[in-house]
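**Q** I would like the atomic coordinates for the input below:
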Amino acid sequence: MTGFAARAGADAPYSWGWEIRAVNGKGLDLRLRVPDWIEGLEAELRKKLAAVAARGNVTCNLRVTREETAGLLEVNEAQLETVLEALHRIEARAMDAGISLAPSKATDIVTMRGVLEQATTQDDTAQLCAALLKDVDKVLADFAAMRASEGAALARVLENQLTEVENLTAAAAKLAEGRKDEMAQNLRQNLARILDNADGVDESRLAQELALIAVKSDITEEIDRLGAHIAAARALLAEGGPVGRKLDFLMQEFNRETNTLCAKAQHTELTRVGLSLKAVIDQMREQVQNVE
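**A** Reported below is the predicted structural model:
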């Protein structure tokens, strides 16, 4: 089942953007593109994604940026202490030598190598990770809501298709009931023709073969099983939750019964109905691939 959600967030000095999308897939395939320097984030995200998606190819992208710190300066205390001690020694030696030095200015000191340097900040990835995991819950809520909306629409489509299958199955049952007399008449005529043109035929053996032919052309079991499959499919749609794989298996059973019905038809109208059933069931199978 397809789905999409995006969201932007921030927690100074960081800002980020989420994007989660999903396309149809037989199983669950999670693909995460997140910063690897945020420890523990990917593992927790996988858990959260698996909790809202049971089927499909799901991609989660996260872009994190940080405010630039260019222009921020700080005093290197250790280097300043070293410089001040050196100045103190120089001034003391100068006084001993009778040399008078001009007083040192702060502007002179800060220009000395290493006293004033670019400010550095420490990344607190634990705090950032917590903020991201809290924010992603909102994105996942939007993602799940979109998939739920699509799922409701898909359920209506499948319900309509099941109704069509039910109507066609009823039509097949009616045609099968109506052809019984015709088939019985054909069997009697064939039996009479064989008996008239064959000497020494084992009539009991012949009757068994004809009875077998009659059984092989009976589609009562196929009609009954199709009815049971329709009821099972409707129950799954009403059940909610991840039912895509169960419906996928059920579509195989639908297709199997319809193929057998067509093979046994031996009747123009019944064959037509069987082919219409196959067409609708194929459409259902395509739709079921979208169900979680």
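**Q** Please count neighbours and contacts with C-alpha atoms only from this point.
**A** Will do.
**Q** ranges for the strands of the stretch 1-150 of the chain?
**A** Listed in chain order, the strands found in the stretch 1-150 of the chain under DSSP state E, counting those that start in this stretch are 3-11, 14-23, 28-33, 56-66, 73-75, 116-118.
**Q** Now mean neighbour count and distance to Ala192 too, for the ones you listed, in a markdown table please.
**A** What follows is these, written out as a markdown table (neighbours: other C-alpha atoms under 10 Å; distance: least, C-alpha to C-alpha, whole Å):
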| stretch | mean neighbour count | distance to Ala192 |
| --- | --- | --- |
| strand 3-11 | 17 | 66 |
| strand 14-23 | 18 | 63 |
| strand 28-33 | 16 | 63 |
| strand 56-66 | 17 | 61 |
| strand 73-75 | 13 | 111 |
| strand 116-118 | 15 | 109 |
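**Q** Turn those strands into TSV, columns for distance to Ala106.
**A** What follows is these, written out as TSV (distance: least, C-alpha to C-alpha, whole Å):
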stretch	distance to Ala106
strand 3-11	37
strand 14-23	35
strand 28-33	50
strand 56-66	33
strand 73-75	12
strand 116-118	11
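**Q** Those strands: which one's closest to Met183?
**A** With C-alpha to C-alpha as the measure, strand 56-66 is the member of these nearest Met183 (49.4 Å).
**Q** Second chain to compare with the first, below:
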Amino acid sequence: MLRSMTGYGKAVAKLNGKSVTLEIRSLNSKQLDMNLRLHPALRDNEPEIRAVVNRMLERGKVELTGNIDFTGTDLPAVINRPVAVSYYNELSSLARELGASEENLLSVVMKMPEVTRLSKEEITVEEWNSIFTSLNEALQQLDEFRKHEGELLERDFILRIKTIQSLLAEVEPFEQNRNLQLREKLRNSFADFIDNNNFDTNRFEQEIIYYLEKLDITEEKVRLAKHCKYFLETLIEDASNGRKLSFVSQEIGREINTMGSKANDADIQKLVVRMKDELEKIKEQLANIL
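**A** A predicted model of the protein is given here:
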């Protein structure tokens, strides 16, 4: 089952006098790139939080935000009274000296450095258990989001691979016609030479065979068909095989490119261009698969 690397989850842990809100977002990335923005009271257990996220998400650019909202009567911050008084007296003196208004000085003081500071909030073991339960809920939501996105991408991949397979089936009639035209063209090119000179017919046939073998795309068609089949088989495996599918898509592209270089036919080239277009759209989406 495919999983996208894009996802979102949110959960809230209701604690005594406070609530902890955990939000987690993820985008595509080649490896796990984790950015945690935690309330100071949550930072003591940051390594454990990282371990849980790492185990669940594997890959992606992940941003986890942990905020605390205080719902009780206890204040989460304390006022440094001596510093506040000192600021107020200095500003009041300056205002009188300049003849300025002393209104709203308190609001100005409260914005000054070191006036307020967070009190140390100790989180109990029981509260941490509740927080980790909520963290797992948020991660589960994100995983469900990834699964849903993966299902949409899977249907798109199947449609595009089947389109490539259909285009591949259209190549054969043009290939047969091309071979007949090439053979006739070679015969006409050497017609005068054959009529007016001694000519080794066997050697001429050998040269035609060699020339046609250089343009033969049978092996490329067979390999392309096998790669497309393998891509579809990999899609329905239990694991989300983003990297594996990327490697298979590279092999598909290699066969399509070789067919294009050996085609020597406008109609086949048109089919090759359409195959490339479908494959490029697949590759763009594969960058977001876990």
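**Q** Let me see the TM-score of these two.
**A** Comparison of the two superposed chains (TM-score structural alignment, normalised by the length of structure 2) gives a TM-score of 0.73, and 242 aligned residues with a C-alpha RMSD of 2.8 Å.
**Q** follow-up on the earlier one: relative to Asn186 of structure 1, which of the strands of the stretch 1-150 of structure 1 is closest?
**A** Within the strands of the stretch 1-150 of structure 1, the stretch nearest Asn186 of structure 1 is strand 56-66; the backing value is 53.3 Å (C-alpha to C-alpha).
**Q** who touches the closest one?
**A** In this structure, residues lying in contact with strand 56-66 of structure 1 by C-alpha atoms under 8 Å, 6 or more residues apart in numbering are 1-2, 13-35, 292.
**Q** same thing with stretch 34-52 of structure 2?
**A** For stretch 34-52 of structure 2, the surrounding residues in contact (C-alpha under 8 Å, 6+ apart) are 60-68, 120-123, 132, 136.
**Q** from these, which is closest to Lys162 of structure 2?
**A** When the contacts of stretch 34-52 of structure 2 are compared for distance to Lys162 of structure 2, the smallest value, 28.8 Å, is given by Gly60; criterion: C-alpha to C-alpha.
**Q** what about Leu247 of structure 1, distance to Ile230 of structure 1?
**A** Distance from Leu247 of structure 1 to Ile230 of structure 1, counting by C-alpha to C-alpha, to the nearest Å: 11 Å.
**Q** Looking at these two, which one has more neighbours?
**A** Counted by other C-alpha atoms under 10 Å, Leu247 of structure 1 and Ile230 do not tie: Leu247 has more neighbours, with 23 against 19.
**Q** Counterpart of that one over in structure 2?
**A** Aligning on TM-score structural alignment places Leu247 of structure 1 opposite Leu245 in structure 2.
**Q** Does its match touch Leu286 like I think?
**A** Yes: distance between Leu245 of structure 2 and Leu286: 7.5 Å, which falls inside the contact criterion (C-alpha atoms under 8 Å).
**Q** The longest helix seen in structure 1 versus strand 3-11: what angle between them?
**A** For structure 1, the helix with the greatest residue count under DSSP state H is helix 125-178. Between the axes of helix 125-178 of structure 1 and strand 3-11, defined by axes from the mean of the first three to the mean of the last three C-alpha atoms, to 10 degrees, the angle is 170 degrees.
**Q** just how off-centre is helix 125-178 of structure 1 within its chain?
**A** Helix 125-178 of structure 1 has its C-alpha centroid displaced from the chain centroid by 11 Å (C-alpha atoms, centre = their mean, to the nearest Å).
**Q** Also stretch 246-257 of structure 2?
**A** 19 Å.
**Q** post-alignment, it versus structure 1, mean distance?
**A** Mean deviation of stretch 246-257 of structure 2 relative to structure 1 after superposition (mean C-alpha distance after the TM-score superposition for structure 1): 1.3 Å.
**Q** compared with structure 2, how much does the longest helix of structure 1 deviate?
**A** Its matched residues in structure 2 lie on average 1.3 Å from helix 125-178 of structure 1 after superposition (mean C-alpha distance after the TM-score superposition for structure 1).
**Q** Could you list every helix and strand that that helix packs against?
**A** On a contact count with 3 or more C-alpha pairs under 8 Å, 6 or more residues apart in numbering; DSSP states H and E, helix 125-178 of structure 1 meets strand 3-11, strand 14-23, helix 41-52, helix 220-239, helix 268-288.
**Q** Dump those to CSV, plus distance to Val83 of structure 1.
**A** Below are those laid out as CSV (distance: least, C-alpha to C-alpha, whole Å):
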stretch, distance to Val83 of structure 1
strand 3-11, 39
strand 14-23, 36
helix 41-52, 45
helix 220-239, 78
helix 268-288, 77
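**Q** how about the ones you listed, which one is nearest Ile213 of structure 1?
**A** Comparison of these against Ile213 of structure 1 by C-alpha to C-alpha identifies helix 220-239 as nearest, at 14.3 Å.
**Q** Name the residues of the closest one that are buried.
**A** Burial within helix 220-239 of structure 1, assessed by neighbour count using 16 or more other C-alpha atoms under 10 Å, is assigned to 222-223, 226-227, 229-230, 233-234, 236-237.
**Q** after superposition, how close is it to structure 2?
**A** Taken over the aligned residues, the distance from helix 220-239 of structure 1 to structure 2 averages 0.8 Å (mean C-alpha distance after the TM-score superposition for structure 1).
**Q** so which of the helices and strands packed on helix 125-178 of structure 1 gets nearest Glu67 of structure 1?
**A** Checking those against Glu67 of structure 1 by C-alpha to C-alpha gives strand 14-23 as the closest, at 6.4 Å.
**Q** can you count the residues close to Ala95 of structure 2?
**A** By other C-alpha under 10 Å, 15 other residues sit near Ala95 of structure 2.
**Q** One more: the one 3 residues further on?
**A** Neighbourhood size, Leu98 of structure 2 [other C-alpha under 10 Å]: 9.
**Q** tell me the contacts of the alignment partner in structure 2 of Phe4 of structure 1?
**A** By TM-score structural alignment, Phe4 of structure 1 lines up with Tyr8 in structure 2. Tyr8 of structure 2 makes contact with 23-26, 138, 141-142, 145, according to C-alpha under 8 Å, 6+ apart.
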